[in-house]
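> Here is a sequence together with a model predicted from it:
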Amino acid sequence: MARKARPDLGPLEERIGYAFANRDLIESALTHVSALSTARRAQTYQRLEFLGDRVLGMAVAEMLFEAFPKATEGEMSQRLTDLVRREACADVAAEWGASAYLRLGGGEAKTGGSQKAAILGDVCESIIGAVFLDAGYAAARDLIRRNWSERMLAPKNPLRDPKTILQEWAQARGKEPPNYKEVARSGPDHAPHFTIAVELTGYAPAQAEGASKRAAEQAAARAFMTREKVRDRKDRIVV
């Protein structure tokens, strides 16, 4: 029986900026658990994702330590959290075009698994883990620096998130911390949509929507502060 031809991953490697010596590693890094039987799950990206997550955290922490010599531990921790979060990793995987090379089971493919942030985020970390195993920490660090340096210097999200700003603003006025309530939930289980209201004594509630409870809570806090013209530490109105 003829052996199944291996996929051409050259274009993906060019975008990643790394060519694998061990082809099994990159193929495993692109294989979702749904694509293989239980007996072969060691060949999926699960273990590589676990490893890549730790390598990413180490490399980004090193970058932050070098780039912000006057930053406090708390500030660096906030920056680190933003840079290694699932959405950031999914953005990188999307830029690589990784979704076109994923191996998914039939059910996962039918539900749009190749576009899910959770899967793309995991794949990004699994590729990092694969590079680490193929060529060591220096190669993985170089890949991370190429793809995270600009994000580090120009973050998409505010360094301090809206919920934190709102809570500090409320406490400075002697009020109880804001309370967040789920108002509605819609959509299928694999792609839920939430509506969250934030309540603060003495003010009308503010509502917002998001693809996760956390995202909806942050949006609700931002909506409240925009309406009330809450200012941050640099005297800027939060929008």
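Yep, that arrived.
> use CA for all of it now, contacts and neighbours both
Noted.
> Surely residue 210 and residue 191 touch.
No - taking contacts as Cα atoms under 8 Å, residue 210 lies outside contact range of residue 191: 10.7 Å.
> try it against this one:
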Amino acid sequence: MKLSAELKALEARLGHKFTRPELLLRAVTHSSMSSTTREDNQRLEFLGDRVLGLVMSEALLAHDRHASEGQLAPRFNALVRKEACADVARQIDLGDALKLGRSEMMSGGRRKQALLGDAMEAVIAAVYKDAGFEVARDLILRLWGSRIDTVEADARDPKTSLQEWAQGRGLNPPTYEMVKRSGPDHAPVFTIAVQLGNGDSAEATDNSKRKAEQAAAKALLAQLERS
């Protein structure tokens, strides 16, 4: 089959020329666009998640030969979670090539974190099926790049750190509350407040509730360290 201009451009950004271009087309096809003659990317997403996990496990073991399983697990989670996959997808403008049904297109599907993360995993599987594990590993390590070197700082969840800080001082766990939601449905913005039992609090805003909670916890930790 012949690739469209959008898929040829994506192929170039990936740095891999497919011998089976139908795999790339399937990897970018969302379920809203699937039909009896066009498969969606869900099965490839399932496979890509496992390929990514193996590559990251190997990379983390090689990067820190003395780390314990307890140290490696949060680093691994930080590298393979949906947010990380979506960030890499944005880096290569994967959203531009997604094949979406009208409803997903109208609701801003090209920018949705879940769709981007799923498609990134599907693309990894497509490369794996097209050229084998070594090529897929090289692709992943190149696209994830410095994230592997800096993951230790990212892996420590600020919410966990804040909860441990509170428990260490005999306080109840921090509480999180959504103060405000703004923006359109396809691109919401959340403002989250976190509060401790001693009255200390902080707020943060992000387009993901989870990230806003983490940012609020991080801001409160920084505030506590200064006090």
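On my side now, so go ahead. Bear in mind the structure is a predicted one, so any value in this text is a computation, not a measurement.
> TM-score, when you put one on top of the other?
Once the chains are overlaid, their TM-score stands at 0.88 when taken by TM-score structural alignment, normalised by the length of structure 2; 226 aligned residues with a Cα RMSD of 2.3 Å.
> Neighbour count for residue 210 and residue 191 of structure 1, which is higher?
residue 210 (18 against 11; other Cα atoms under 10 Å).
> So the more buried one versus residue 117 of structure 1, what's the distance?
Distance, residue 210 of structure 1 to residue 117 of structure 1, by Cα to Cα, to the nearest Å: 14 Å.
> mind checking what residue 84 of structure 2 lines up with in structure 1?
Matched across to structure 1, residue 84 of structure 2 falls on residue 88, judged by TM-score structural alignment.
> Mean per-residue distance, the host helix or strand of its match versus structure 2.
Taking DSSP states H and E as the criterion, residue 88 of structure 1 maps to helix 86-96. Comparison of helix 86-96 of structure 1 with structure 2 after fitting gives an average deviation of 1.9 Å (mean Cα distance after the TM-score superposition for structure 1).
> name the helices or strands packed onto that helix?
Secondary-structure packing of helix 86-96 of structure 1 (3 or more Cα pairs under 8 Å, 6 or more residues apart in numbering; DSSP states H and E): helix 10-16, helix 117-135.
> still on that earlier bit, next, find the distance separating the match of residue 84 of structure 2 from residue 154 of structure 1.
13 Å.
> coming back round to it: quick one: residues contacting the match of residue 84 of structure 2.
82, 121 (Cα atoms under 8 Å, 6 or more residues apart in numbering).
> go on, residue 102 of structure 1?
Contacts here follow Cα under 8 Å, 6+ apart; on that basis residue 102 of structure 1 touches 30, 31, 32, 114.
> With residue 197 of structure 2 instead?
Applying Cα under 8 Å, 6+ apart, we find residue 197 of structure 2 in contact with 171, 172, 173, 174.
> Save those as CSV, and put in secondary structure and distance to residue 48 of structure 2 too.
Formatted as CSV, the contacts of residue 197 of structure 2 follow (DSSP: H, G, I helix; E, B strand; the rest coil; distance: Cα to Cα, whole Å):
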residue, secondary structure, distance to residue 48 of structure 2
171, coil, 42
172, coil, 40
173, coil, 36
174, coil, 36
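> which residue packs closest to the spatially most central residue of structure 1, ignoring adjacent ones?
Centroid-nearest residue in structure 1: residue 86, 1.8 Å away (criterion: Cα atoms, centre = their mean). Excluding the flanking residues, the one nearest residue 86 of structure 1 by Cα to Cα, 6 or more residues apart in numbering is residue 121, at 5.1 Å.
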